[in-house]
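J.: Dropping the sequence and predicted coords here.
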Amino acid sequence: MTPVRPLAVVGPTGTGKSALALAIADLLAHERPVEVVNADAMQLYRGMDIGTAKLSLHDRRGIPHHQLDVLDVTETATVARYQQAASADIEAIAARGALPLVVGGSMLYIQSLLDEWTFPATDATVRARWEDRLAEIGVAALHRELARVDAAAAESILPSDGRRIVRALEVVELTGRPFAASAPRIGEPRWGAVIIGLDWETAVLDERLAQRTDMMFADGLVDEVVGLLDRGLRDGVTAARALGYAQVIADLDEGGDGSGAREPTFVGTRRYVRRQRSWFRRDHRISWLDGAAAGNADRALRIWRDVS
């Protein structure tokens, strides 16, 4: 049996990627099974449900979903681990004749999966030295140090993202080359995957994000965060920085009840969406669909069939 060409649904947060994936699965129900491979980094975590808009087991409607709930909040999510695990999922799904449907908006995770990305070496001693430097001078100052040795890397990494700044400095030191030299090149997608992008007009998407944020807080995001703090969320390197979770933790630490995190969460999400849009729009392989249009599942499948 010839393995099935994967289909990826990507794009900014809040555009309706999960709903589109379910609609695609419904349309294909009488032709072949569909299995979803999550590509949202924070949906890897058990218990991080409300703030990541993770589909409940009921809402998955019996469709297998892979790479959900595979990490405790104290564990560190890495692109390399995800690439290995998700690649194995895709190949197993395709080999049994089902459609691997990759769904998410975590930019590096998606590119690591769909491009042949070989990760540069790591060295615990070098990394520890840069982590000590981060603790000594703070994230903003370390970002300035990165800018002095690799301006392009500093431009692409948020000044608040201490973990990526440390990683970039580690790679530069170990390889003697700019951090970007280790990034994958955009070429033929792995497995011949077809990539669909979903987006909305900016003002409309901003309103969707505002409604989404309100709903998360109404549905109990603060209580979810409090429960996860008891399970070690604060000790997590990556989980504690997730949008919504980081803002609630900060509000609680300042003596609030968590509700003050609503506006910072919305602002942070809107800023992240701008970064996602800029990243994905550089990828010429993506066929874009207007989230406001009807019939996007049909359009996505037509594109997939035309290529397949």
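T.: Here it is on my side, so go on.

J.: Going by C-alpha atoms from here, please, whenever you check contacts or count neighbours.
T.: Noted.

J.: What is the helix or strand harbouring Gln211 packed up against?
T.: In this assignment (DSSP states H and E), Gln211 forms part of helix 202-218. Packing partners of helix 202-218 (3 or more Cα pairs under 8 Å, 6 or more residues apart in numbering; DSSP states H and E): helix 262-281.

J.: Can you name the next helix or strand after the helix it packs on?
T.: Later in the chain than helix 262-281, the nearest helix or strand by DSSP H and E is strand 286-290.

J.: Can you check what angle separates that next one from helix 262-281?
T.: Between strand 286-290 and helix 262-281, the angle comes out at 130 degrees (axes from the mean of the first three to the mean of the last three Cα atoms, to 10 degrees).

J.: want to compare, so here's the second one:
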Amino acid sequence: MATSPPAVIAVVGPTGSGKSDLAVALALELGGEVINADAMQFYRGMDIGTAKVTAEERRGVPHHLLDTLDVTEEASVSDFQRKARAAIAEIHGRGKRAILAGGSGLYVRAALDVLEFPGTDPAIRRRLEAELDDAGLAPLRTRLEAVDPLSAARVGDARRVVRALEVFELTGRPFSSFMPVREYFQPAVQIGLEVDRELLKDRLAHRVHRMVADGLQAEVQRLDAAGLRNGKTAARALGYSQFLKVLDGEWDVGQATEDTIVATRKFARRQLTWFRADPRITWLDWQDPELVAKAAAICR
């Protein structure tokens, strides 16, 4: 009789909470390998500003889906889903434990949950965009209300109305039917890192200052030469968008540093809100001396 695969492990929480360290420690404890689920760590060369785990910090644990994109390429959740699930199957096939680590909530859910991504059709998209240009948003919104009232109530901007109509024409299903549900694609366990918010605020500020001292501006300059500004995803990354303004002479280093700190703290709050909404996550104190042992016990 075929045995079911082991549960996928996911280590989640806000940026700066220690997810990478815990994932590596669990991999060493349980015989596992780590799969990156941080969208900005897909990018080659974006090392300092994303706090990408160094070879030394990986402690010999294999890491997957790091450095898979050039900064000019756009990150895709559906592409990540395919690659992450292939990596999970390959790791489990070798008798190891697959451990997702990252704070990009939708990417984690794409790997773990029953979540479909409808395709695209450039011809349909062009026709709908032409209709938008000719007649405005109102007729498209009226059509969407007729075929998919749930999406019509949720989406506001023209781009998303066009996308919802494109999906309906392409699949015959309302776009709202593709919304995720909290149902695991295969057995999974999620460990969330519970943080002290004031301590995290201080840690994030210290981390940004350390990134600047370690050469963030020079890293952004190198990536700018490689086409960073042309990347829809990479150019918006925390720290990178701010230091592009330094290169342009709009801001000084101090202003870019402070703006990065503020933006990183806001991002951490959004991550906490996202993960807090998932009742399946088991939360553990990020500073508990027994953190690794407790997390390993849950995963076993």
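T.: That came through fine. This structure is a prediction, so every number in the text was calculated from the model and none was measured.

J.: just to revisit the earlier point, residues in contact with the helix holding Gln211 of the first structure?
T.: Helix 202-218 of the first structure is contacted from outside by 14-15, 50-51, 53, 259, 262, 265-266, 269-270, using Cα atoms under 8 Å, 6 or more residues apart in numbering.

J.: which of these lies closest to Asp115 of the first structure?
T.: The nearest member of the contacts of helix 202-218 of the first structure to Asp115 of the first structure, counting by Cα to Cα, is Thr15 at 23.5 Å.

J.: That closest one -> the second structure?
T.: Aligned counterpart of Thr15 of the first structure in the second structure: Ser17 (TM-score structural alignment).

J.: and that match, how many neighbours?
T.: Ser17 of the second structure has 24 neighbours, counted by other Cα atoms under 10 Å.

J.: Quick check: it vs His209 of the second structure, distance?
T.: 17 Å (Cα to Cα, to the nearest Å).

J.: Please apply the same query to Arg154 of the second structure.
T.: Where His209 of the second structure is concerned, Arg154 of the second structure sits at a distance of 39 Å (Cα to Cα).

J.: Which one's more surrounded, those two?
T.: Neighbour totals were compared for Arg154 of the second structure and His209, and His209 leads with 17 against 11 (other Cα under 10 Å).

J.: Trace that one over to the first structure, please.
T.: Under the alignment defined by TM-score structural alignment, His209 of the second structure is paired with Asp214 of the first structure.

J.: contacting residues for Leu170 of the second structure?
T.: Leu170 of the second structure neighbours (Cα under 8 Å, 6+ apart): 119-121.

J.: need the contact list for the counterpart of Leu228 of the second structure in the first structure.
T.: Using TM-score structural alignment, the equivalent of Leu228 of the second structure in the first structure is Leu233. Applying Cα under 8 Å, 6+ apart, we find Leu233 of the first structure in contact with 73-74, 239-240.

J.: For the spatially most central residue of the second structure, which non-adjacent residue is spatially closest?
T.: Most central in the second structure under Cα atoms, centre = their mean is Ser104, positioned 2.4 Å from the mean C-alpha point. Among residues not flanking Ser104 of the second structure along the chain, Asp38 sits closest, at 5.3 Å (Cα to Cα, 6 or more residues apart in numbering).

J.: thought that neighbour was touching Ala101?
T.: Yes - with contact defined as Cα atoms under 8 Å, Asp38 of the second structure reaches Ala101; the gap is 7.3 Å.

J.: and the counterpart of Asp278 of the second structure in the first structure, how many neighbours?
T.: Under the alignment (TM-score structural alignment), Asp278 of the second structure pairs with Asp283 of the first structure. Neighbours of Asp283 of the first structure under the rule other Cα under 10 Å: 14.

J.: ok, now how distant is Asp283 of the first structure from Gln84 of the first structure?
T.: 22 Å.

J.: Val273 of the first structure now?
T.: From Val273 of the first structure across to Gln84 of the first structure, the span is 26 Å (Cα to Cα).

J.: Which one's more surrounded, those two?
T.: Using other Cα under 10 Å as the criterion, Val273 of the first structure and Gln84 rank with Val273 on top: 22 against 12.

J.: which ones are touching that one?
T.: Residues near Val273 of the first structure by Cα under 8 Å, 6+ apart: 12-13.

J.: how about it, what's its match in the second structure?
T.: With TM-score structural alignment defining the correspondence, Val273 of the first structure maps onto Ala268 in the second structure.

J.: Next: Leu57 of the first structure.
T.: Using TM-score structural alignment, Leu57 of the first structure sits opposite Ala55 in the second structure.

J.: just Leu113 of the first structure next, same as before
T.: Per TM-score structural alignment, the equivalent position to Leu113 of the first structure in the second structure is Ala111.

J.: Helices of the stretch 1-150 of the first structure, start to end?
T.: 17-27, 79-95, 107-114, 124-137, 139-149 (DSSP state H, counting those that start in this stretch).

J.: export those to TSV and tack on distance to Glu201 of the first structure?
T.: Compiled in TSV, the helices of the stretch 1-150 of the first structure are given as follows (distance: least, Cα to Cα, whole Å):
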stretch	distance to Glu201 of the first structure
helix 17-27	15
helix 79-95	30
helix 107-114	20
helix 124-137	39
helix 139-149	33
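
J.: Just say which of those is most tucked in.
T.: The highest mean neighbour count among the helices of the stretch 1-150 of the first structure, using mean count of other Cα atoms under 10 Å, belongs to helix 107-114: a mean of 22.
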